[in-house]
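# This is a predicted model, with the sequence first.
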Amino acid sequence: HLGRNFLHLTVLQPGGLQHLNEKYLQMEHIKNLVVDEDNEGCTPLHYACRQGVALSVNNLLSLNVSIYSKSRDKKSPLHFAASYGRINTCQRLIRDMKDTRLLNEGDKKGMTPLHLAAQNGHEKVVQFLLKRGALFLCDYKGWTALHHAAFGGYTRTMQIILDTNVKCTDRVDEEG
């Protein structure tokens, strides 16, 4: 079962935690499970953010789960939400941020939430992250979010990035 506890598995189901009575989440031994990491280093919050079920995300956040926890490949819950185009989840996570550090942190490939959203053509998430202070950083290949959007053929995502910062066209990848 990949080192996952029942909360990991529950949040991965359609509807997530909505089928679990809230009183169970208040039990001490279950509260301890919310910080458990599976074999990938993911907490139940990582998967709740991937699925984008608001109730699951809110219930886990109400238990003081850290939005700063990282998986083995250095992805935060925000990386998961951005990668899967979960705009409401991104908004909810950013509401709890004290600074923009998490917004601009790269994973093990140097990919920020903005890179991941652009790579998958999630226009609303790209626009939101840019408005909230996401920077035009390069990943470890030398690619910006614009490179990733272009490679995926996401022209509307490219337009959003270009409308925000035309200077980002100055960057070249590691091959020049």
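Okay, I see it. Residues are numbered from 1 along each chain as shown.
# When you work out contacts or count neighbours from here on, use the C-alpha atoms and nothing else.
Will do.
# residue contacts, the residue lying closest to F151 once chain neighbours are set aside?
Sequence neighbours aside, Q119 is the residue nearest to F151 in space, at 7.7 Å (criterion: CA to CA, 6 or more residues apart in numbering). For Q119, the contact set (CA atoms under 8 Å, 6 or more residues apart in numbering) comprises 83, 145, 148-149, 151-152.
# With distance to D163, secondary structure and neighbour count as added columns, please give those in TSV.
Converted to TSV, those look like this (distance: CA to CA, whole Å; DSSP: H, G, I helix; E, B strand; the rest coil; neighbours: other CA atoms under 10 Å):
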residue	distance to D163	secondary structure	neighbour count
S83	21	helix	23
A145	13	helix	27
H148	16	helix	21
A149	14	helix	25
F151	18	helix	12
G152	18	helix	15
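# Second structure follows, compare the two:
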Amino acid sequence: VQMYPTATLKGENSVARFSTITIASPTSYIDTGSRAILEGKGSSAELITRAITKGGTIISRGQIIGKTAGTRGHLECKGLILKDGIIYAIPEIDGRVVGTELSHEAAVGKLAQEEIEYLMARGLSEDEATATIIRGFLDVKIAGLPEALQKQIDATIDVAEKAGF
């Protein structure tokens, strides 16, 4: 799977938000990302990604280009390696003028054993504790998203959880 949608924000105070949730099963190769080009005065963008590998390869790209003063952008990519697999997080911020504010954060890791043990001490099984942590990790609320679409996203996460992520 490969995708890289781009939004060029030319209108004053225009806004773009990209939210991506990727789960790679063994032997999967997924190359996804998004780009926002901030050209309009006061434009802003937020690129949020959650990636989980269960043995596949994920390349998670993100780029924000600030071309005009008074623009803002934030890029966030968080990844979990549940079984041996690969996650490449490639955040890019490209500021081209004084007065653009761009930030990014990227993190790839594993489930924290102490978090699992904490939940287990409160009565959850190890599988239930793991699923609870993963569900929280994948919880990316999207402002303005229609309720019907949010229900579809939640249902997809439920299916992935029942399949053992």
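Yep, it's here. Being a predicted model, the structure only gives us computed values, none of them experimental.
# How alike are these chains, TM-score-wise?
The TM-score (TM-score structural alignment, normalised by the length of the second structure) is 0.21; 69 aligned residues with a CA RMSD of 5.7 Å.
# got the contacts of Q119 of the first structure as JSON lines, with distance to V126 of the first structure columns?
As requested, the contacts of Q119 of the first structure are exported to JSON lines (distance: CA to CA, whole Å):
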{"residue": "S83", "distance to V126 of the first structure": "10"}
{"residue": "A145", "distance to V126 of the first structure": "9"}
{"residue": "H148", "distance to V126 of the first structure": "12"}
{"residue": "A149", "distance to V126 of the first structure": "10"}
{"residue": "F151", "distance to V126 of the first structure": "16"}
{"residue": "G152", "distance to V126 of the first structure": "14"}
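# Pull the most distant pair out of the residues you listed.
Farthest-apart pair in the contacts of Q119 of the first structure is S83 and F151; separation 15.5 Å (CA to CA).
# same for the host helix or strand of F80 of the first structure, what does it pack against?
According to DSSP states H and E, F80 of the first structure maps onto helix 77-83. The contact analysis (3 or more CA pairs under 8 Å, 6 or more residues apart in numbering; DSSP states H and E) places helix 77-83 of the first structure against helix 44-51, helix 87-95, helix 113-119.
# Which among those is found nearest to H8 of the first structure?
Proximity to H8 of the first structure, assessed across these by CA to CA, is greatest for helix 44-51 (4.5 Å).
# what's the closest one packed up against?
Checking 3+ CA pairs under 8 Å, 6+ apart, helix 44-51 of the first structure ends up next to helix 6-11, helix 54-62, helix 77-83.
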